[in-house]
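Colleague: just coords:
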């Protein structure tokens, strides 16, 4: 079934699938003392949890399943098949999954592989919009046998609901309309001062806040900064002016709870080449994290105080339609030319490049290596590179499940992102901590 299925049928399917609905539900712990323990039951979304089942028969086959019903009434799920040990226990940090959405020992596999359920439109991203007021609720269940959920889910032996929060007590969110700057400022608990970071995303536009909120949970004053398709900002990306981003830097630098004097930037995709331009041209930016970016200016010309970087051109004739109907755009970005390359050798701040070696949007590893080559040629050593095999384009905090493809805003068709689920999510977990360490090193 797909997205056109009538709402009544979609809800009926959810009732049958979700814990608490349908004929297969058993109260937690009521089936011969089977118990599911997920700890902590309440956690920040970037934290790991421990999942254990006990009270099973020795070597009993079971299926663990996770389900999320989103704020938009969309169902996401994942499952993995396990065999209990001789004492009737399953510990996902030690026990290998034998099938399902992943195989092997993957402690966070159930959360990492959450994807649209069979009755939902595919290629959607699990997104949380109400970051401050409510958690993402995840129901975890133990089903008897190695269940095939497309046929019959198997009896539920035990279940537990957990809460995953994008905020924590004391974190403040302040909506901004300061001069030309728009966005949301997230402040950690306490009086500060806190290291200041600007957070930029890619060509989806609008205001994306979840990473800034998580950074505030980790002690940073984080400004989620939109730059088009938001309020009175331009609706399309054309003729970027770096003065807008400089104004945001100056605002954050002067904010009473921001430590300063240097400001950090985290940027993804198009946001990454903006982050690279900011550390190159704006001296107050002393730390720049460029995730899945390019060493040249992309999409639209960039202007700053009489300097112009031309836009790197795309060759739409190089778009490939795969047999699945997904678009492969990995060969559409032409090699950077002199007019578009960011003169990164001018940067006095430090740069962290984070790339996936299976990026299918563009060759971000090659672009990072070209930027590093340019830095080396000018005697610079103010850079680090994190390069992850089996990892695609959209590298986010570890709360973000893997997406192999996403519906493109312009094409309305799924576009390939690249990566392998477990390798990609492992890279997200590893890079998230190293990004924080990098920012603390250069901002504190």
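Modeller: Received, thanks. A quick note: this is a predicted structure, and the numbers were derived from the prediction, not measured. Residues are numbered from 1 along each chain as shown.

Colleague: going forward, measure contacts between C-alpha atoms and count neighbours the same way
Modeller: Will do.

Colleague: where exactly do the helices run in the stretch 51-200 of the chain?
Modeller: Here the stretch 51-200 of the chain has its helices, by DSSP state H, counting those that start in this stretch, at 109-112.

Colleague: meant to ask about the stretch 301-444 of the chain, not that
Modeller: Under DSSP H, counting those that start in this stretch, the stretch 301-444 of the chain gives helices at 364-377, 421-443.

Colleague: now the ones you listed in TSV, with distance to residue 52 and mean neighbour count?
Modeller: Listed next are these as TSV, based on distance: least, CA to CA, whole Å; neighbours: other CA atoms under 10 Å:
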stretch	distance to residue 52	mean neighbour count
helix 364-377	38	19
helix 421-443	20	19
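
Colleague: next up, a structure to set beside the first:
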């Protein structure tokens, strides 16, 4: 059960029949403004907090996938179609949830192709659980040391994939199981993790299963996306994210028509 304080529901003036579950990344925020932006285009939107809230896990560590699936079930009761829209860790959640819960579409901003480790009080485990069990995850390279300030974690993720290749293979998100369409939005200058490489892996896995994946990319954009009318986000963990407000907004302009198409607004 998701507490009322941990969700924001945006209702469109003229519904188009699509419900959108909006999932933020490691900021832990409820994406209120983005929910309103999508609702203005006809979608019924639920933006949610998925850790740090009432009765929730305190960190992105062993968060139940069922938390997201339950919200999709609630949206299905109101809507003809459901789409899950996630960013960063939220994109990881969106893609993973869509492998076990039917959706009409996934919009994944700065996605990953594998499940990653999370920590709480010094204990490392998966970001997610399913049926009460940790989902297989990719550990982090313990020998990696940042060489910049603020740190760019892209190389940590890249080196971890190499060092723990067997675990990464077991932690691959089975995107070929996703029944709906998949839209990936990527900045090639992402300095948080190599989302451009992850996107290529997702496309390849789905292509092998005869499935088409749409990718919208920008060579100079970073980890964060700015949709038309949005302002640059502040706060969050101190790190290099790549891109710039201008290039992130250009990526948003490129992606916006595809986002509208997936949510049934054009």
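Modeller: Thanks, I have it. Given the structure is predicted, the values throughout are model-derived calculations rather than measurements.

Colleague: closest one to residue 67 of the first structure among the helices of the stretch 301-444 of the first structure?
Modeller: Closest of the helices of the stretch 301-444 of the first structure to residue 67 of the first structure is helix 421-443, at 17.7 Å (criterion: CA to CA).

Colleague: circling back to that earlier point, turn the helices of the stretch 301-444 of the first structure into TSV, columns for distance to residue 336 of the first structure.
Modeller: Shown next, in TSV, are the helices of the stretch 301-444 of the first structure (distance: least, CA to CA, whole Å):
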stretch	distance to residue 336 of the first structure
helix 364-377	9
helix 421-443	27
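
Colleague: need the contact list for the residue nearest to residue 175 of the first structure when sequence neighbours are not counted.
Modeller: Leaving aside its sequence neighbours, residue 175 of the first structure sits nearest to residue 184 (CA to CA, 6 or more residues apart in numbering; 4.5 Å). Residues counted as contacts of residue 184 of the first structure (CA atoms under 8 Å, 6 or more residues apart in numbering) are 173-176, 209, 223-225.

Colleague: please report how far the aligned partner of residue 184 of the first structure in the second structure lies from residue 84 of the second structure.
Modeller: For residue 184 of the first structure, the aligned residue in the second structure is residue 8 (criterion: TM-score structural alignment). Noted for residue 8 of the second structure: a distance of 15 Å to residue 84 of the second structure, by CA to CA, to the nearest Å.

Colleague: now do residue 213 of the second structure
Modeller: Residue 213 of the second structure is 15 Å from residue 84 of the second structure, by CA to CA.

Colleague: those two: which is more packed in?
Modeller: residue 84 (30 against 17; other CA atoms under 10 Å).

Colleague: what's the match for that one in the first structure?
Modeller: By TM-score structural alignment, residue 84 of the second structure lines up with residue 265.

Colleague: how about the helices of the stretch 301-444 of the first structure, which one is nearest residue 252 of the first structure?
Modeller: Taking CA to CA, helix 421-443 is the member of the helices of the stretch 301-444 of the first structure nearest to residue 252 of the first structure, at 13.0 Å.

Colleague: chain center to that closest one: distance?
Modeller: How far helix 421-443 of the first structure lies from its chain's middle: 11 Å, per CA atoms, centre = their mean, to the nearest Å.

Colleague: okay then, goodbye and thanks.
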